[in-house]
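Undergrad: Mind folding the following:
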Amino acid sequence: MTDASPAAFPDDSLEPTADDDVIQDPRLWRKDGWTARVMKNEDDDGWAVAMIKDGEPEPALVGPWTMGRDKKNPKPLDTSAFNTLVKTASEVLRRHEQQLHALLHKRVGLQTGDGDIDVTLDIVPDEYEPYAVLTALDTFGEQIAQVRVAPSFKLTKARAESWAEGGFGRIE
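TA: Predicted coordinates for the structure are as follows:
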């Protein structure tokens, strides 16, 4: 749609300062930790809006923006539009966080002779040395065992059962 990378904002007008926490211009709003910026959509004749959370290098949301009555300029930002954009951008960030959590954290429930056990796999995506931690928890959430495994380890019910039957030893 449009280039919304930090380079697309050559000025420093998006950097929050203590002096200007709130900006309410027709094409730039800043309030409550969010900045909305309306810009020309380079791919067509329309306009786009980017929503950037303070401190983040990339926009959380970039989408089309409505043309004004003159069909040349963008519709000015207003309180209602800004609030809707904040809500939508927040939901996008929340979905990304949920997706990342689902990728990095797995859980399998087991029934053993000693009771129910939860086996969890938590992947630590370290830039240089990623790893994962396999943990067995009893019914009360108390840790029974924990081992470090490769980040590529696939947690399945069969593997969790095998680990439990083997006395929760190291996994190669």
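
Undergrad: For the rest of this, base every contact and every neighbour count on C-alpha atoms.
TA: Noted.

Undergrad: I'd like to check what contacts stretch 73-89. Which residues are they?
TA: Taking CA atoms under 8 Å, 6 or more residues apart in numbering as the criterion, the residues outside stretch 73-89 that touch it are 24-29, 34, 36, 38, 46-47, 51, 60-61, 65-69.

Undergrad: let's see this one next to it:
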Amino acid sequence: MDPQHDTPDTPDTGEPEQIHEPRLWKDKGWTARVIKNEDGEGWAVEMIRDGSAEPALVGPWTMGRNKVDPKPLDATAHQTLVKTASEVIRRHEQQLHAQLNKQVSIEMGDDVISVRLSITPDEFEPFGTLTAVNAFGDVMATVNVRPDFRLTRESAGRWAADGFGKIR
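TA: Model prediction:
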């Protein structure tokens, strides 16, 4: 039994539990829950991906015909909400990746070198990894740097000019 909803779990078919109620719709790895707006006016819907503690999306929800109760959830609304919430997560992941990974190209003689910075956001000891890669994809050098290291064409050029040594 699911203690939160007093409904039996799906039999041992390996399929995740599905709930299809007017204010709670759980299906396809997502839960949509219609909730009262915090300001007391109207309704909102929150979308929570299975395994997540926080909603990926919270947005306004349509009032029903009586202008008091919320419009009930249905399969079409749930699918639209899943698509929207998935897009929000995808954009967040892209933004985080862009913040943690940078790349510049520099010229060394006749070669074009790609210098990449990857930040590892550890809670206690975050650090960056600076990597030089030649045009064939071969790693030429790798060093650890401070997590606030600023990768620019100039800083990459100085690193290359110093023989790809340790950066202080």
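
Undergrad: Quick one: buried ones out of the contacts of stretch 73-89 of structure 1?
TA: Restricting those to buried positions leaves 24, 27-29, 34, 36, 38, 46-47, 51, 60-61, 65-67, with burial counted as 16 or more other CA atoms under 10 Å.

Undergrad: Tell me the residue in structure 1 that is farthest from the middle.
TA: In structure 1, the residue that sits farthest from the middle, by CA atoms, centre = their mean, is residue 113; the gap is 39.7 Å.

Undergrad: which one in structure 2 is aligned with it?
TA: Using TM-score structural alignment as the criterion, the counterpart of residue 113 of structure 1 in structure 2 is residue 109.

Undergrad: Spit out the contact partners of its match.
TA: Here residue 109 of structure 2 is in contact with no residues (criterion: CA under 8 Å, 6+ apart).

Undergrad: What are the buried residues along the longest strand belonging to structure 1?
TA: Of all segments of type strand in structure 1, defined using DSSP state E, the longest is strand 115-124. Of the residues in strand 115-124 of structure 1, those scored as buried under the neighbour-count criterion (16+ other CA under 10 Å) are 117-123.

Undergrad: Tell me which residues are up against it.
TA: Where contact means CA under 8 Å, 6+ apart, the residues beyond strand 115-124 of structure 1 that reach it are 104-111, 130-139, 151, 155, 160.

Undergrad: For the longest helix seen in structure 2, grab the matching residue range in structure 1.
TA: Using DSSP state H to assign secondary structure, the helix with the most residues in structure 2 is helix 75-100. Aligned by TM-score structural alignment, helix 75-100 of structure 2 falls on residues 79-104 of structure 1.

Undergrad: after superposition, how close is the matching stretch to structure 2?
TA: Overlaying structure 2 shows stretch 79-104 of structure 1 at a mean distance of 0.3 Å from the equivalent residues (mean CA distance after the TM-score superposition for structure 1).

Undergrad: if we can go back for a sec, among the contacts of strand 115-124 of structure 1, which are located in helices?
TA: By the criterion of DSSP H, membership of the contacts of strand 115-124 of structure 1 in helices covers 104, 160.

Undergrad: From the contacts of strand 115-124 of structure 1, list just the buried residues.
TA: When those are checked for burial by 16+ other CA under 10 Å, the buried set is 106-110, 131-138, 151, 155, 160.

Undergrad: Contact partners for the counterpart of residue 126 of structure 2 in structure 1?
TA: Counting by TM-score structural alignment, residue 126 of structure 2 lines up with residue 130 in structure 1. Under the criterion of CA under 8 Å, 6+ apart, the contact partners of residue 130 of structure 1 comprise 123-124, 150-151.

Undergrad: Now do residue 130 of structure 1 against residue 116 of structure 1, distance only.
TA: 30 Å (CA to CA, to the nearest Å).

Undergrad: Residue 124 of structure 1 now?
TA: In this structure, residue 124 of structure 1 and residue 116 of structure 1 are 26 Å apart, going by CA to CA.
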